[in-house]
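Visitor: let me see the structure of the following:
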Amino acid sequence: MSDAAAIHVTRRLPDSVEARMRELFDTRLNATDTPMTRTELAVAMKTADVLVPTVTDKIDRELIEEAGDRLKLIANFGNGVDHIDVAAAVAKGITVTNTPGVLTEDIADMTLAMILAMPRRLAEGVRIIPDAHDWPGWSPTWMLGRRLSGKQLGIVGMGRIGQAVARRARAFGLAVHYHNRKPVAKRIEQAIGATYWESLDQMLARVDVVTLHTPHTPATYHLLSARRLKLLKPDAYLVNTARGEIIDEDALIARLENNELAGAALDVFEGEPRIDPRWVKLAKQGKVLLMPHMGSATIESRVDMGEKVIVNIRTFLDNHRPPDRVLPSML
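Guide: This next block holds a predicted model:
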């Protein structure tokens, strides 16, 4: 396969990335930025040598099995690959790559912003002045939130992002606890002052804020199940900038509606972009902070993601192993 290989990009990318891809490859772009339909994806996968999808593209086993013989690389624009059946792709001889590492700091920043926003009721506060015709002014007992310093933070998933969140959390006076498949290296634990919990259930029952940083896999689907959500303290907060499917949304909504949880801040949702209307109602009541999947939405991260995609494609076309190859055993 040569650099003249056909590259099909499913969504709009930053201008500098698209310009570089057009310069290097025979690139077909999505000028409208409208998510491709399943039929359009099927056509692209029959005619392209390399597909560059995003999280909005569901590349399942059926589409992969029907793909043309030309398709040899799926160079995902994003870190998560839960929208791609990696096992089916590998079985068909298609290499899958992603863009790890470039989103860490931006998602950690957003996570801390959401952790700060819920206890201090920032989302409610910013609506007061624009919406109120006659704000009565300061009062000693009005819009009271909760202090963050001294609280216990539970991090579920201590990878790159979890560690970046832990470093930031310490600066705000939070005690850091974490659950992971296995403990991180002692030097990392000591550097971020984190306490490991082998039992997720035990950690959930003891912390004041829970933040999720695990990938969506069959093992993490509804990791925070109805049973586990009941373990959270009534005055605890839940933050999710990972994937919506990690939480049982129906169970979480029920606990919030019944005032059995202090609040939640969510940047991702099950079945997005569809949003359960109950979330909107809870947001108006000040019980949740809802963000439109923008945890990694910085110019810098999007350009860095694009550059990683280009490196993976060029390496593959040069008949070398791409640096960010994803295998089923890694998921």
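Visitor: from now on I want contacts and neighbour counts done on CA atoms only, so please keep to that.
Guide: OK.
Visitor: need the helices for this structure, in chain order.
Guide: Along the chain, counting by DSSP state H, helices occupy 15-24, 38-47, 61-66, 86-91, 104-117, 122-131, 160-171, 186-192, 200-204, 226-229, 249-257, 277-284, 299-317.
Visitor: for His179, find the nearest of those helices.
Guide: Set against His179 and scored by CA to CA, these come closest in helix 200-204, at 5.8 Å.
Visitor: identify the residues contacting the residue nearest the centre of the chain.
Guide: By CA atoms, centre = their mean, the chain has its centre lying nearest to Ala242, at 3.3 Å. By CA atoms under 8 Å, 6 or more residues apart in numbering, Ala242 lies in contact with 212-216, 267-268.
Visitor: just name the closest of the residues you listed to Asp276, please.
Guide: Closest approach between those and Asp276, by CA to CA: Val268, at 11.9 Å.
Visitor: surely that closest one and Trp279 touch.
Guide: No - using CA atoms under 8 Å, Val268 is not in contact with Trp279; the gap is 11.8 Å.
Visitor: looking at the two, which one has more neighbours?
Guide: Val268 (23 against 20; other CA atoms under 10 Å).
Visitor: tally of neighbours for the spatially closest residue to that one that is not a sequence neighbour?
Guide: Closest residue to Val268 apart from its sequence neighbours, by CA to CA, 6 or more residues apart in numbering: Gly244 at 4.8 Å. Counted with other CA under 10 Å, the neighbours of Gly244 add up to 21.
Visitor: re the thing from before, among the helices of the chain, which comes closest to Ala236?
Guide: Here helix 200-204 is closest among these (CA to CA), at 9.4 Å.
Visitor: contacts for that closest one?
Guide: For helix 200-204, contacts defined as CA under 8 Å, 6+ apart pick out 154, 156, 177-179, 197, 210, 228, 231-232.
Visitor: can you lay out these as CSV showing distance to Val90 and neighbour count?
Guide: Shown next, in CSV, are the contacts of helix 200-204 (distance: CA to CA, whole Å; neighbours: other CA atoms under 10 Å):
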residue, distance to Val90, neighbour count
Gly154, 36, 30
Val156, 29, 22
His177, 37, 24
Tyr178, 33, 28
His179, 31, 23
Trp197, 35, 20
Val210, 35, 23
Arg228, 35, 18
Leu231, 39, 15
Leu232, 40, 24
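Visitor: now for the residues you listed: which two are most distant?
Guide: Once CA to CA is applied, the contacts of helix 200-204 give His177 and Arg228 as the farthest pair, at 16.8 Å.
Visitor: contact partners of stretch 251-267?
Guide: By CA under 8 Å, 6+ apart, stretch 251-267 touches 114-115, 118, 225-226, 229-230, 232-242, 278-279, 282, 287-295.
Visitor: before we go on, could you also do this sequence so I can check it against the first one:
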Amino acid sequence: MLFHEIPFINRPSAQLIMEELELPVLLVNEIGGVLGILEAHLPFLKKHFRLITMKEFLENKGYFSAKVKAIYLWWHKPVIDRELLKSLPNLKVIANSGVGMDHLDLKMISGFGVRMANAPHAVLSSTADAGMALLLTAARRLVEGCQIAVSPDTEYFPSNRLGDEVTGATLGIIGMGNIGYKIAQRAKAFEMKILYHNRNRRKEDEELAVGASYCGNIEDLLQQSDFVMLVVNLTPQTYKLIGKKELELMKPTATLINISRGAVVDQEMLLKALQTGVIKGVAMDVTYPEPLPRDHPLLQLKNVLITPHLGCRTTKASYMITEEAVGNILAALRGLPMPSEVFPD
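Guide: Down below sits the predicted model:
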């Protein structure tokens, strides 16, 4: 192909173009902005790939369709649908920037012969930190306290505004996978009693290391816990896992903490439980949809703490996510096993 035939509006030197064309083409939603990959990650990504955005792809579809080998999803963007997959005949792999894959139709993607990967290792510590931060913030009513401390109307600090003790309290963890176990390690440092419910019981030495007790059924955990933390993937089995029955099993003094996915909790039943005192409060980093409509009644309740899906959003974790994604993509393009491959089943 001649230089003048390459459809770039702002063309760099011919040498740079040839170097870029030798790299596999990676499709991303955009660079920077609200939905784009972080600009700080560009030098690392450009060592391995020729990056194109969805805008560039759509504007030069005929040229790029056969060249795109991989897609990097940054916070669920771009949207992967059948139309996009049909337009990318040589697509080999889709790498997701988080752990949850519920935003993807895994069977459909696999049907196109495309492999998939997530980034479970990069997000472990940051997500566990976020879970404990929510627990502590809710227990000690830190948001309310901050509002009082900075309010221009405050004349004194009320001595009757009390929070809940975390030390010695019982934490029930639903979903003791890698992140759940990290939370247990942190809770142990707070001298909490730890219960957990999981599809599979962990090894005895792992339980002993964090002082965790296994609950074979979720009901026992809910009835005993002062704080219940949800750390499960969203699947058909966990959809609305916490509903009316489960909320009513909890202590009226208990707080629910959700760092998994919004749809793991039945929000209508949660709203009623909070309004009627079935449980004391909720702290959640996830809702459905995200964000909630601005007139949603959950946003009006004082016993609700909501953060904007901050789980793994730290500078270090975000870079580790990109590193993990690149490792998975390069492995797939070389026909090797991917460290974090996700299968349709």
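Visitor: for the two chains, what TM-score is obtained?
Guide: Comparison of the two superposed chains (TM-score structural alignment, normalised by the length of the first structure) gives a TM-score of 0.88, and 316 aligned residues with a CA RMSD of 2.5 Å.
Visitor: which among the contacts of stretch 251-267 of the first structure end up buried?
Guide: Among these, those classed as buried by 16 or more other CA atoms under 10 Å are 114-115, 118, 225-226, 229-230, 232-233, 236-242, 279, 282, 287-290, 293, 295.
Visitor: tally of neighbours for the counterpart of Asp205 of the second structure in the first structure?
Guide: Using TM-score structural alignment, the equivalent of Asp205 of the second structure in the first structure is Arg187. Close neighbours of Arg187 of the first structure, defined as other CA under 10 Å, add up to 9.
Visitor: separation between Arg187 of the first structure and Ala265 of the first structure?
Guide: With distances taken as CA to CA, to the nearest Å, Arg187 of the first structure is found 31 Å from Ala265 of the first structure.
Visitor: and Trp74 of the second structure, what pairs with it in the first structure?
Guide: So Trp74 of the second structure corresponds to Thr54, using TM-score structural alignment.
Visitor: hang on, that match packs against Ile74?
Guide: No - the criterion here is CA under 8 Å, and Thr54 of the first structure misses it with Ile74 at 10.2 Å.
Visitor: mind checking which of the two has more residues around it?
Guide: Neighbour count, other CA under 10 Å: between Thr54 of the first structure and Ile74, Ile74 has more, with 28 against 23.
Visitor: how close does the more buried one get to Asp82 of the first structure?
Guide: Ile74 of the first structure is 13 Å from Asp82 of the first structure, by CA to CA.
Visitor: contacts only, for the aligned partner of Gly157 of the first structure in the second structure.
Guide: Counting by TM-score structural alignment, Gly157 of the first structure corresponds to Gly175 in the second structure. By CA under 8 Å, 6+ apart, the residues touching Gly175 of the second structure are 196-199, 230-232.
Visitor: and for Glu248 of the second structure?
Guide: 273, 278-279.
Visitor: just among the residues you listed, which is most surrounded?
Guide: Ile279 (22 neighbours).
Visitor: quick one: what's aligned to that residue in the first structure?
Guide: Correspondence of Ile279 of the second structure to the first structure, assessed by TM-score structural alignment: Leu261.
Visitor: ok, the closest residue to that match other than its chain neighbours to Leu256 of the first structure distance?
Guide: Excluding the flanking residues, the one nearest Leu261 of the first structure by CA to CA, 6+ apart is Pro234, at 4.4 Å. Per CA to CA, Pro234 of the first structure is found 10 Å from Leu256 of the first structure.
Visitor: and what of Gly162 of the first structure?
Guide: 25 Å.
Visitor: of these two, which one has the most company?
Guide: Neighbours per residue (other CA under 10 Å) separate Gly162 of the first structure from Leu256, with Gly162 holding more: 23 against 18.
Visitor: so how many other residues sit close to the closest residue to the more buried one other than its chain neighbours?
Guide: Counting by CA to CA, 6+ apart, Gly162 of the first structure lies nearest to His213, which is 5.9 Å off, once chain neighbours are set aside. The local packing of His213 of the first structure (other CA under 10 Å) involves 25 other residues.
Visitor: His213 of the first structure maps to what in the second structure?
Guide: Using TM-score structural alignment, His213 of the first structure sits opposite Val231 in the second structure.
Visitor: likewise for Arg147 of the first structure?
Guide: Under the alignment (TM-score structural alignment), Arg147 of the first structure maps onto Glu165.
Visitor: what number of residues lie near its match?
Guide: Counted with other CA under 10 Å, Glu165 of the second structure comes out at 11.
Visitor: residue contacts, it?
Guide: 139-140.
Visitor: from Gly180 of the second structure, how far out is it?
Guide: In terms of CA to CA, Glu165 of the second structure sits 21 Å off from Gly180 of the second structure.
Visitor: what count of nearby residues applies to the equivalent of Ser126 of the second structure over in the first structure?
Guide: Correspondence of Ser126 of the second structure to the first structure, assessed by TM-score structural alignment: Asp106. Using other CA under 10 Å, Asp106 of the first structure has 18 neighbouring residues.
Visitor: surely Asp106 of the first structure meets Thr298?
Guide: Yes - taking CA under 8 Å as the definition, Asp106 of the first structure is a contact partner of Thr298 at 7.2 Å.
Visitor: show me what Arg314 of the first structure lines up with in the second structure.
Guide: Arg314 of the first structure maps onto Leu330 in the second structure, by TM-score structural alignment.
Visitor: any idea how far Ala117 of the second structure is from that match?
Guide: Computed as CA to CA, the Leu330 of the second structure to Ala117 of the second structure distance reads 11 Å.
Visitor: same check, this time on Leu134 of the second structure
Guide: Distance, Leu134 of the second structure to Ala117 of the second structure, by CA to CA: 28 Å.
Visitor: and Leu144 of the first structure, what does it touch?
Guide: Taking CA under 8 Å, 6+ apart, one finds 120-121 in contact with Leu144 of the first structure.
Visitor: what are the contacting residues of stretch 189-199 of the second structure?
Guide: Under CA under 8 Å, 6+ apart, the answer for stretch 189-199 of the second structure is 166-177, 184, 187-188, 210-218, 221, 225.
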